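Enquirer: this one's structure only:
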């Protein structure tokens, strides 16, 4: 059993680490300008770090976004920023959020709030001056931690303690929190997969399942965004060990057929997984021999760009593979017609979905990644002049025949071969 002395030094060590790294934000970013602008606006005005950045520092993770909270109203925040010549935009002002921009760094500043009316999707809010009141409307204790720029924590719901203990705890009554915004069901899954060191509380699971129908009232965009965060937080790496989270995800996203795709990856597959973006990883999980991927893309309103990418992989997955499919000659052809990104997607898909290491596929990928795209050597203008051709169907047909011959001849074509094709 851990001694009291060990516990004391563990707590002290973590607090020192947190304080040092919160102070370090001022060194690594331009955030001090915001603290000076807000804190000097009036005798009572104050700016604090909040939410994800504090949670990640406590858990010794890399910070990607810096979220800030203030007891000023959005109008006063705007005035404070203008007074200090700090650029900003107000796209989230209806929710109390203003985004400040300093040297291309973005900082979201949100006024303290309290919920007046909630409907399971959105909340009607009023601005507040009370830090505890703002904390009380947040979802989990681990997201209700604030800090000044010196690293002094304001932690009314003991979120730091819960992070260190790997405990995901709703603030107040779990069912009330869920009914305020049903997306919190998915957020619970995300944070549980990421941080929990404990088993699910059966009372929380019961309340989640009772309210699962509320998910249907949420927009596909919000659901997809939360799924993106789950995948990018590496939350599915050990999903088979958490049957409860897996069940909830399957109920919400039944088209995700291969939820455990990212478990027990070999070293090479793991590297692909960690470097891949959301649309590629989504493709791995939803593509099968049916129209499952098409239905998911329709249901969740996937962007046209991502649809094109997923559909390309889906078509390849359904195509017949023969001994020539994964040869250098065939893949260089695909590289020319389909582009490097598409061909590398095919190879990464093959590597990631194959539990065994296929050195041939890996070698092909490395070769193609560094290969320049072949350039068709025949220019239309020169062909027209030399062979007295004019724009039209005949010219287009000749160019297509020349290109096909060039590609099938390993991207080589001689003058005699050009003459024979054009004059035929």
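Expert: Thanks, I have the structure now. Just so it is clear, the model here is predicted, and its values are computed rather than measured. Numbering: from 1, shown residues only.
Enquirer: hey, let's count contacts and neighbours off CA atoms from now on
Expert: OK.
Enquirer: ok, residue 333 - contacts?
Expert: residue 407 (Cα atoms under 8 Å, 6 or more residues apart in numbering).
Enquirer: any idea which element it lies in?
Expert: helix 328-338 (DSSP states H and E).
Enquirer: what's the next secondary structure element after that helix?
Expert: Counting by DSSP H and E, what follows helix 328-338 is helix 340-353.
Enquirer: centre of the chain to the helix holding residue 333, how far?
Expert: Mean-position distance between helix 328-338 and its chain equals 30 Å (Cα atoms, centre = their mean, to the nearest Å).
Enquirer: buried ones in that helix?
Expert: For helix 328-338, a neighbour-count test (16 or more other Cα atoms under 10 Å) marks 328-329, 331-333, 335-336 as buried.
Enquirer: swap in stretch 59-67?
Expert: So stretch 59-67, judged by 16+ other Cα under 10 Å, has buried residues 59, 66-67.
Enquirer: after the helix or strand hosting residue 6 comes which helix or strand?
Expert: Per DSSP H and E: residue 6 is located in helix 4-28. Next along the chain after helix 4-28, taking DSSP H and E as the criterion, comes helix 31-39.
Enquirer: that next one packs against which elements?
Expert: Identification of packing neighbours for helix 31-39 by 3 or more Cα pairs under 8 Å, 6 or more residues apart in numbering; DSSP states H and E yields strand 47-50, helix 74-83.
Enquirer: deepest-packed of those, please.
Expert: Of all the helices and strands packed on helix 31-39, strand 47-50 carries the top mean neighbour count, a mean of 23, counting by mean count of other Cα atoms under 10 Å.
Enquirer: put this next to the first one:
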């Protein structure tokens, strides 16, 4: 297994592109070295997709910038104060960061200097499986012995876990998120204990940072077990200000084979935290969610509420008309998950209704106020009331009445 993983790394497509090789060639001059580090190495070893590639180097940011320009590449000082320059090569962005080492450590405000020691740079990172490097030829460099942890899918802090967390309390959430994405077996007991001891540090994090990390966690394969442990340890309540329906969320994730929507954080949060509408508003505010995310959660909650209040599943077209296709599907999946957690869901009926929600056309009301004015109705509140009455009549007909039939009804009601 180890040999296969290392071979896969040495032959990785992203490592053999002209773009990344051009970045290596530009940087590696006058004794400087450059190596890919972190996620790209970890994901390749574990046979996961590689969305981006980060490079560590002994060259300073100013040197990286000058050499990239001289090589005809495009450097952007995206995080130059922290030693990072984004270099565009072959149309792909590479974040190039100078090796760093701590001089003094006091949380996120630690005093850091640029260095040339690969082991010191690795010691600053969070987990052993993220402290793996590969050079331009595909040779793996493992200064802290993280390869074994990586291949065993063991999420273990580098050095003293309490110290790592005190440097940045967001690493508490990252511990659970990385486990949810890459872990296997039981969580590392030492790391879990440190997260429990340092949990009050979550109260000092910004809403944006917590929300970003939690949304990523909810997309991960083992989100259910990770969230259950977070809830048991009291971390969910600190992060969200409320309780969690973990059983409902587990049931939601079991629907993934027929509904990819269960991986969407908005739906996951509705199922986890949607005891009442106010819970959703608290989560939206606490995580600083976008208007689009808030809108989807509110519509899903409204669809869920309607289904909860019915003794049977409604007409699919009517559900779509009221909540939109996405809102109708979200509401159904949330309702289905809740009943499944209680052992009362009729999976066949719900599955058939889900198929209908995906297939039926979205109805479009064929009348506008101008249509009624054109046949002699006077603009104003009475016109609006008539339009609403006709819309109700149209919905009651299961959308069978056409424009002419509705206009005839309007004349009859005049």
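Expert: Okay, I see it. Note that the structure is a prediction, hence the values are computed from the model and not measured.
Enquirer: ok so, going back, nearest to residue 387 of the first structure, out of the helices and strands packed on helix 31-39 of the first structure?
Expert: Nearest to residue 387 of the first structure, of all those, is helix 74-83, at 66.9 Å by Cα to Cα.
Enquirer: whichever helix or strand comes after the closest one versus helix 74-83: what angle between them?
Expert: Downstream of helix 74-83 of the first structure, the next assigned helix or strand under DSSP H and E is strand 87-92. Counting by axes from the mean of the first three to the mean of the last three Cα atoms, to 10 degrees, strand 87-92 of the first structure points 160 degrees away from the direction of helix 74-83.
Enquirer: mean shift between strand 87-92 of the first structure and the second structure?
Expert: Its aligned residues in the second structure lie a mean 3.8 Å from strand 87-92 of the first structure after superposition (mean Cα distance after the TM-score superposition for the first structure).
Enquirer: now swap in stretch 305-318 of the first structure and tell me
Expert: Following the fit onto the second structure, the mean deviation recorded for stretch 305-318 of the first structure is 2.8 Å by mean Cα distance after the TM-score superposition for the first structure.
Enquirer: ok, the aligned residue in the first structure for residue 81 of the second structure - how many residues close by?
Expert: Superposed on the first structure with TM-score structural alignment, residue 81 of the second structure falls opposite residue 94. Residues lying near residue 94 of the first structure (other Cα atoms under 10 Å) number 11.
Enquirer: for residue 166 of the second structure, same thing?
Expert: Residue 166 of the second structure: 18 neighbours (other Cα under 10 Å).
Enquirer: and residue 244 of the second structure, by the same measure?
Expert: Neighbours around residue 244 of the second structure, by other Cα under 10 Å: 22.
Enquirer: same question, residue 402 of the second structure
Expert: By other Cα under 10 Å, neighbour count at residue 402 of the second structure equals 12.
Enquirer: would you map the helices across the stretch 101-250 of the second structure?
Expert: In the stretch 101-250 of the second structure, the helices defined using DSSP state H, counting those that start in this stretch lie at 118-123, 146-151, 161-167, 170-182, 189-197, 207-218, 223-232, 235-240, 246-253.
Enquirer: I'd like those helices as CSV, with distance to residue 36 of the second structure appended.
Expert: Output for the helices of the stretch 101-250 of the second structure, formatted as CSV (distance: least, Cα to Cα, whole Å):
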stretch, distance to residue 36 of the second structure
helix 118-123, 12
helix 146-151, 15
helix 161-167, 22
helix 170-182, 19
helix 189-197, 26
helix 207-218, 23
helix 223-232, 28
helix 235-240, 33
helix 246-253, 34
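Enquirer: out of those helices, which is closest to residue 21 of the second structure?
Expert: helix 118-123 (20.5 Å).
Enquirer: how about that closest one, aligned to which bit of the first structure?
Expert: Going by TM-score structural alignment: helix 118-123 of the second structure matches residues 131-136.
Enquirer: name the residues that touch the matching stretch?
Expert: 71, 112-114, 128, 144-145, 156, 171-172.
Enquirer: and those residues, which of them are buried?
Expert: Buried among those by 16+ other Cα under 10 Å: 71, 112-114, 128, 144-145, 171.
Enquirer: looking at those residues, which are in strands?
Expert: 113-114 (DSSP state E).
Enquirer: residues of stretch 361-369 of the first structure that come out buried?
Expert: The neighbour-count check on stretch 361-369 of the first structure (16+ other Cα under 10 Å) flags 361-362, 364-365, 368 as buried.
Enquirer: average offset between it and the second structure?
Expert: Mean deviation for stretch 361-369 of the first structure: 1.9 Å (mean Cα distance after the TM-score superposition for the first structure).
Enquirer: gap between that stretch and the chain center?
Expert: Offset of stretch 361-369 of the first structure from its chain centre (Cα atoms, centre = their mean): 26 Å.
Enquirer: same question, stretch 228-239 of the second structure
Expert: The answer for stretch 228-239 of the second structure is 18 Å, by Cα atoms, centre = their mean.
Enquirer: same deal with stretch 267-282 of the second structure?
Expert: With Cα atoms, centre = their mean, you get 17 Å for stretch 267-282 of the second structure.
Enquirer: what's the answer for stretch 279-287 of the second structure, then?
Expert: The chain centre lies 16 Å from the centre of stretch 279-287 of the second structure; the measure is Cα atoms, centre = their mean.
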